[in-house]
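[1] only geometry, no sequence info:
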């Protein structure tokens, strides 16, 4: 849900007319794309943004570590 919340808050997912896509639509798209159920997106979104600062982006931080590790494994500096 961190990824969904981040994309929603960034307002970078927009309709053709430039209007930001609502949280519920982004969530539904993720559910269909990954064949998962996220449940009440508004409660989940609230739980993400109300986390303690050290746990706020735990999943995104983990993804970042994987990218850095792959970069180093391939010899990029």
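    That came through fine. From a predicted model like this one, the values you see are computed outputs, not experimental measurements.

[2] from here on, contacts and neighbour counts on C-alpha atoms
    Noted.

[3] Was I right to think residue 45 contacts residue 3?
    No - in this structure residue 45 lies outside contact range of residue 3 using C-alpha atoms under 8 Å: 10.1 Å.

[4] Give me the more crowded residue out of these two.
    residue 45 (18 against 14; other C-alpha atoms under 10 Å).

[5] Name the single longest helix found in the chain.
    Secondary structure assigned by DSSP state H gives helix 58-73 as the longest helix of the chain.

[6] structure B:
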């Protein structure tokens, strides 16, 4: 992605399977082993939530990060 989400909307159009195999790997690794804060970006994950960027997405924050990944650490934007 080569869009600055502070200036314009950005969308990541990968499937959930692709995200699970690649992009989400380092985040899940850090979240499972440390108490580090996790910064959520402002891009939209189209396969998960077509209407909201990650930073405002209940599907990403609650359904995936909190419920599926069981992460209760601090999330920031």
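    Ah, there it is. Only a predicted model underlies this, so the values are computations on that prediction, with no experimental measurement involved.

[7] Mind checking the TM-score on these two?
    Scored against TM-score structural alignment, normalised by the length of structure 1, the superposed chains reach a TM-score of 0.31; 36 aligned residues with a C-alpha RMSD of 2.7 Å.

[8] by contact count, what packs against the longest helix of structure 1?
    Secondary-structure packing of helix 58-73 of structure 1 (3 or more C-alpha pairs under 8 Å, 6 or more residues apart in numbering; DSSP states H and E): helix 2-10.

[9] Can you list the buried residues in the helix it packs on?
    2, 4-6, 8 (16 or more other C-alpha atoms under 10 Å).

[10] Make a markdown table out of the residues you listed and add distance to residue 26 of structure 1.
    Output for the buried residues of helix 2-10 of structure 1, formatted as a markdown table (distance: C-alpha to C-alpha, whole Å):
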| residue | distance to residue 26 of structure 1 |
| --- | --- |
| 2 | 12 |
| 4 | 7 |
| 5 | 9 |
| 6 | 11 |
| 8 | 7 |
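
[11] Among the residues you listed, which pair sits farthest apart?
    Greatest spacing in the buried residues of helix 2-10 of structure 1, by C-alpha to C-alpha: 2 and 8 (9.8 Å).

[12] Overlap in contacts, these two.
    Common neighbours of residue 2 of structure 1 and residue 8 are not found (criterion: C-alpha atoms under 8 Å, 6 or more residues apart in numbering).

[13] Identify the single longest helix in structure 2, thanks.
    Per DSSP H, structure 2 has its longest helix at helix 24-33.

[14] Not counting sequence-adjacent ones, nearest residue to residue 38 of structure 2?
    Spatially, and ignoring its direct neighbours in sequence, residue 38 of structure 2 is nearest to residue 75 (4.9 Å; C-alpha to C-alpha, 6 or more residues apart in numbering).
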